[in-house]
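J.: Turn this into a structure:
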Amino acid sequence: MAERTVLVINSGSSSIKYQLVDPDSGDSLASGIVERIGDTTGSITHKVDGRKIEIDEPVPDHGFGLAEVLRLFDEEGPRLEDANIVAVGHRVVQGGRYFSGPALITDEVVERIEQLVPLGPLHNPAHLKGIEVGRKLLADVPHVAVFDTAFFQDLPEEAARYALNREVADKYSIRRYGAHGTSHQFVSAAVAEKLGRDDLKQIVLHLGNGASASAVVNGHAVDTSMGLTPLEGLVMGGRTGDIDPAAVFHLVRVGKMTIDEIDHLFNRESGMKGMTGESDMREVRRLINEGDQNAIDSFNVYIHRLVKYVGAYTAVMGGLDALTFTAGVGENDSDVRAALCERLAFMGVKIDLEKNAIRSSESRIISTPDSSVTVMVYPTNEELAIARQAMTLI
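T.: Prediction:
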C-alpha cells in the first residue's frame, strides 16, 4: 500500500466520480463513478486491481451514493482504513476572485463557495453536496477544495475584462474566470518539463465533451476561451461556445423562449449534438464516413473555431513554441488533430501522420523535427493534479 493517498471526489449534479490516488507515484489505486443520482435507476462502477464491480440500484441522493462508495472500498478494496488517506480533494468549478489556489475546507470556505453559486449555477451546488457528504462520512481527514478557475486568477486585465459597462460588470462580478484550469495547469507544466524549457509560449487544447483553449507564457495563463461560465469559447459536445449574445434577445422576443429554456438549449442541446444529433465525436465521425453532410459541415465548424483560437492566441503571445492536445477528443481523435494542423501549415506546423495515428496513453510528440511548433499529445490527469494540490496544504 502507498505511504499516503488522497481520495479525489468530483461531485456532479447527478453523478459522483472518485479516485484514490498516490500523490507521490501518480498511481491510481481505485476509481469509479456513481451515475443517475435521483433517477429511478442508478448505477455504481468501482474499478480496482483490474476488476470492475458494477451495481445497478437506485441512488436517491449524494449521501447514499457516497456511502455505497465507501462500502465498496471496504468490501472490494482497497480498505480506506489501510490506505493511509491524508486528505480528500474536491473539484470545484467556480472559485471567483476569492481562490487563487487550493483551500482547506472550513465552514467559511463552504459559505464562500455557496456565495459563488450564481456564477456557477450548473456546478457549484453539486460540489457543495459532495463536500457536505464527504465531510460527514470522512470526518477524520482534512478536506481540500481545488478550483477550476484558480489557474486563470491572474489573467491580464486585458484578457479578463469584458467591454461591458464597468459599473455593471464590477457590481455583478462579470469577467472571464475560465474553467478546466486544473487540467491546463497540469498539462502546461508537464509539457514545459518534458521539453526542458520554462520559457515556453504554448497553447493547450483541452478537447472533451467540454472544450477549452488556454494561452500560457512562462507557466502563466494569459488567455483562455471559457469565460464567465464554461459556455463561452470552442464548439463542444452540447454547448454552443461563442455565439452573438443578441441570439438570446432574439429567441426571447421572436421565439418566445424563457431564459431557462435558452440556458438549456445553449448548454445541453447545441454544439455537436445540436448540429448533428450526436455529442460524441466518434459518432460524428461515423456519420461523416456515411456521407452525412450535416456532420461534415459541423466538423468543419468545430475545426474552424479551433483555427481561430490558435491563430488569435499565437498573436496574443507573439509566437508559439508548443501546441498540445489533451482530454478525450484531444488524446484520441487523430482526425481532429490532423485537420487542425493541416490548417496551421501556413505557420510552419508539420505533423508526422504515422505518429499522429498511433493510439497510446503515453505523452508523445507528433510533429516532425522541422516543424516550427512542437505539437504534442499529453494525457491530462485532473485527479492527480487535484491530489497534488491538496497535498500542498497538508
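
J.: can we go C-alpha only for contacts and neighbour counts from here?
T.: Fine.

J.: And the residue sitting nearest the centre point of the chain, how close does it get to residue 237?
T.: Nearest to the geometric centre of the chain sits residue 180, at 3.8 Å (C-alpha atoms, centre = their mean). Distance of residue 180 to residue 237, computed by C-alpha to C-alpha, to the nearest Å: 15 Å.

J.: Name the nearest residue to the residue nearest to the centre of the chain, ignoring sequence neighbours.
T.: Take residue 180 and drop its neighbours on the chain: the residue closest to it by C-alpha to C-alpha, 6 or more residues apart in numbering is residue 148, 5.2 Å away.

J.: for residue 344, same thing?
T.: residue 307 (7.3 Å).

J.: mind listing what the residue nearest to the centre of the chain touches?
T.: 93, 148, 149, 206, 212 (C-alpha atoms under 8 Å, 6 or more residues apart in numbering).

J.: Tell me which of those residues fall in strands.
T.: 206, 212 (DSSP state E).

J.: From the contacts of residue 180, pick the one nearest residue 353.
T.: residue 206 (20.8 Å; C-alpha to C-alpha).

J.: before we move on, back to that, so who does the residue nearest to residue 180 touch?
T.: Applying C-alpha under 8 Å, 6+ apart, the residues near residue 148 are 91, 92, 93, 94, 95, 178, 179, 180, 181, 182.

J.: could you redo those residues as TSV and give each row distance to residue 65?
T.: Formatted as TSV, the contacts of residue 148 follow (distance: C-alpha to C-alpha, whole Å):
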residue	distance to residue 65
91	17
92	19
93	21
94	23
95	25
178	30
179	26
180	25
181	27
182	25
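
J.: Filter the residues you listed down to the ones in helices?
T.: 181, 182 (DSSP state H).

J.: Of the contacts of residue 148, which pair is most distant in space?
T.: 91 and 178 (14.6 Å).

J.: how distant is the helix or strand encompassing the residue nearest to residue 344 from the center of its chain?
T.: According to DSSP states H and E, residue 307 maps onto helix 293-317. Relative to its parent chain, helix 293-317 has a centroid offset of 19 Å by C-alpha atoms, centre = their mean, to the nearest Å.

J.: another one to check against the first:
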Amino acid sequence: MKILVINSGSSSIKYQLLDMENDSVLASGVIECIGLEQGILTHKKAPDTDAAIKIVVEQPIPDHAVGMHLAVDALTHPEHGVITDASEIDGVGHRIVHGGEKFTTPMLVDQSVIDGIREVADLAPLHNLAHLTGIEVAQSIFKCKHVTVFDTAFHQTMPAKAYQYAIPYEIYEELHVRRYGFHGTSHKYVARRTAELLGKPAEDLNIITVHLGNGSSLAAIQGGKCIDTSMGMTPLAGVIMGTRSGNVDPAVLKFIAEKKGLSIQEVEEMLTKRSGLVGICGMSDMRDIHSAIEKGDERAKLALDMVCHRVRQYIGAYWAELGRVDAIVFTAGIGENDDIVRLGVLKGMEPMGVILDEAANAKRAGEWARISTPESKVDVLVVRTNEELEIARETVKFVK
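T.: Here you go, the predicted structure:
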C-alpha cells in the first residue's frame, strides 16, 4: 500500500511517498517559492538509502496546482520516479496545523471536514487556508481517500484545568481562547515508539516527551494520553525557540508597544520572528551558538543556559503533575542531535533518579538510543521523530 503525505504551506508543498508494507520512504520532496518569480522543486528518490537520487528543478510555479503536478511528474519520472501513474497511490494524508476544539482525531475528508477546517482558520490563518488549498488540488489529482491529521488533536485529551486560561469564561465560550498545543503528531509518534522500545504497554507508562527544534514543545503523557503541553493557543508559548520568545509576562507587550511606539501586531511579530535564540545572541542555529561559545561569546552562552533552564523547568513541572516518570524522551532536530543541550537540561537531576550516561549521550543516536545508565531510575531516550509515518499510519486505517 502506497500513501502520499502532504504538508501544504502558503508558498510551499512538502511531500513524502511511503510504502506501508515496510514503512519505507520511496520518495520525498519540497516545492518552494510558489507564486514568486522563480520556484524550486527538490525531489529525492529513496532518500534514506545508498541508492538515493536527488534532482532540482527551477521554474516559475504560479500556484499550488502547478506545484502538485510537478510533484506527480517527479514521482512518475522514468529515471527518478517510483510509480508509473498517480492511480498507484492508495491514500493521501494531509497535515493540518490547527483543528481547534472541533477535531480531536484524524478525519476522512468530506465537505464537513473542509468546512470545519475553514471555520477554525482564524486560529491559524496562514496555515489552515494553505492546507485547504493543498487538499483541493490533491483531490483533483489523486482519486483516492484523503485523510486529515491535526497537530492539535493529540493534546485534546488535556483536562480543562490544563487548557483553560484564567480569563473571563465568556471569552473562552465565545472565541475559544484556550491552550491547544502543537507538534502533537510528533509527541504521539515518539510516545508510542518509546513504549515499543521499552517493551511495555503505553497505558502503563508516564512519559515526558521533549521536542526540541527551531520550534520546541514538551508534553506530559500519562497512559498514552497527553495531560499537558507547553505551547498554548499559538506556537509562540512555552520554552525558548529559534526565533520565538516562549512565555513572557503579557504586560510586556503593552510596555514595549508604548515605549517603542509599536502596534500590537508589530510586537507580536517581534516575539515570533526576532526573539528566542536569535533575539538573545543573534543566532538561531544551535550549532552556530556552540561554535560561538567556544570562542568566548557570553551572549551565546547565556542563550544556551536559558534554553536548558526553561526546558528543565517544564520537566520538573510535568514530573509533579505525573507523579511518576518512567521515561524522558528527546526528539526533533536539537533533541536528537545536540548532546550538549541534553546534558545541560538533565544536569543536576541525579537526586531525582535521572543518571545520564555521558558516553552514550555523546554518540550519534541514529533511529534511537538509551542515554541513561542501567542504575538510572528513569529511562532517558533519544528517539527520532517521524511525523510523516504517523500521518501515513493514520491514513492507512481509513483506506483499509
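
J.: quick revisit: what does the residue nearest to the centre of the first structure align to in the second structure?
T.: Per TM-score structural alignment, the equivalent position to residue 180 of the first structure in the second structure is residue 183.

J.: Can you tell me how far the residue nearest to the centre of the first structure is from residue 49 of the first structure?
T.: 29 Å.

J.: Then residue 388 of the first structure?
T.: 22 Å.

J.: quick one: which of these two has more around it?
T.: residue 388 (19 against 11; other C-alpha atoms under 10 Å).

J.: I figured the more buried one was touching residue 23, is that so?
T.: Yes - look at residue 388 of the first structure against residue 23 with C-alpha atoms under 8 Å: they come within range, at 5.5 Å.

J.: Common neighbours of the two, please.
T.: With C-alpha under 8 Å, 6+ apart, residue 388 of the first structure and residue 23 have no common neighbours.

J.: which strands and helices sit next to the helix or strand harbouring residue 126 of the first structure?
T.: Assigned by DSSP H and E, residue 126 of the first structure falls within helix 124-137. Applying 3 or more C-alpha pairs under 8 Å, 6 or more residues apart in numbering; DSSP states H and E, one finds that helix 124-137 of the first structure contacts strand 5-11, helix 62-76, strand 85-92, helix 107-115.

J.: same thing but 6 Å
T.: Applying 3 or more C-alpha pairs under 6 Å, 6 or more residues apart in numbering; DSSP states H and E, we find helix 124-137 of the first structure packed against strand 5-11.

J.: what's the mean gap between the strand it packs on and the aligned bit of the second structure?
T.: Superposing on the second structure and averaging over aligned pairs (mean C-alpha distance after the TM-score superposition for the first structure), strand 5-11 of the first structure comes out at 0.6 Å.

J.: quick one: the longest strand along the second structure aligns where in the first structure?
T.: Counting by DSSP E, the longest strand found in the second structure is strand 24-32. Aligning strand 24-32 of the second structure against the first structure (TM-score structural alignment) gives residues 27-35.

J.: Can you pull out the residues in contact with the matching stretch?
T.: Contacts to stretch 27-35 of the first structure, defined as C-alpha atoms under 6 Å, 6 or more residues apart in numbering, come from residues 15-21, 42-48.

J.: could the residues you listed go into TSV alongside secondary structure?
T.: As requested, these are arranged in TSV below (DSSP: H, G, I helix; E, B strand; the rest coil):
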residue	secondary structure
15	coil
16	strand
17	strand
18	strand
19	strand
20	strand
21	strand
42	coil
43	strand
44	strand
45	strand
46	strand
47	strand
48	strand
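
J.: Which one of these is nearest to residue 122 of the first structure?
T.: residue 15 (12.8 Å).

J.: And the closest one, how far from residue 327 of the first structure?
T.: 19 Å.

J.: which residue lines up with residue 205 of the first structure in the second structure?
T.: Counting by TM-score structural alignment, residue 205 of the first structure corresponds to residue 210 in the second structure.

J.: and if you look at residue 154 of the first structure?
T.: Checking TM-score structural alignment: residue 154 of the first structure goes with residue 157.

J.: give me every residue that touches its match.
T.: residue 226.

J.: Buried residues of stretch 244-257 of the second structure, list them for me.
T.: Neighbour counts over stretch 244-257 of the second structure (16 or more other C-alpha atoms under 10 Å) mark 244, 245, 246, 247, 253, 257 as buried.

J.: go on, stretch 29-43 of the first structure?
T.: Those would be 29, 30, 31, 32, 33, 34, 35, 36, 37, 38, 42, 43, for stretch 29-43 of the first structure by 16+ other C-alpha under 10 Å.

J.: a markdown table for the residues you listed, including distance to residue 11 of the first structure?
T.: Listed next are the buried residues of stretch 29-43 of the first structure as a markdown table, based on distance: C-alpha to C-alpha, whole Å:
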| residue | distance to residue 11 of the first structure |
| --- | --- |
| 29 | 19 |
| 30 | 17 |
| 31 | 14 |
| 32 | 12 |
| 33 | 10 |
| 34 | 9 |
| 35 | 10 |
| 36 | 12 |
| 37 | 11 |
| 38 | 14 |
| 42 | 15 |
| 43 | 15 |
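
J.: against the second structure, where does the helix holding residue 307 of the first structure fall?
T.: Going by TM-score structural alignment, helix 293-317 of the first structure sits over residues 298-322 in the second structure.

J.: Can you show me the helices along the stretch 201-350 of the first structure?
T.: Applying DSSP state H, counting those that start in this stretch to the stretch 201-350 of the first structure gives helices spanning 246-253, 259-268, 271-276, 281-289, 293-317, 327-332, 334-343.
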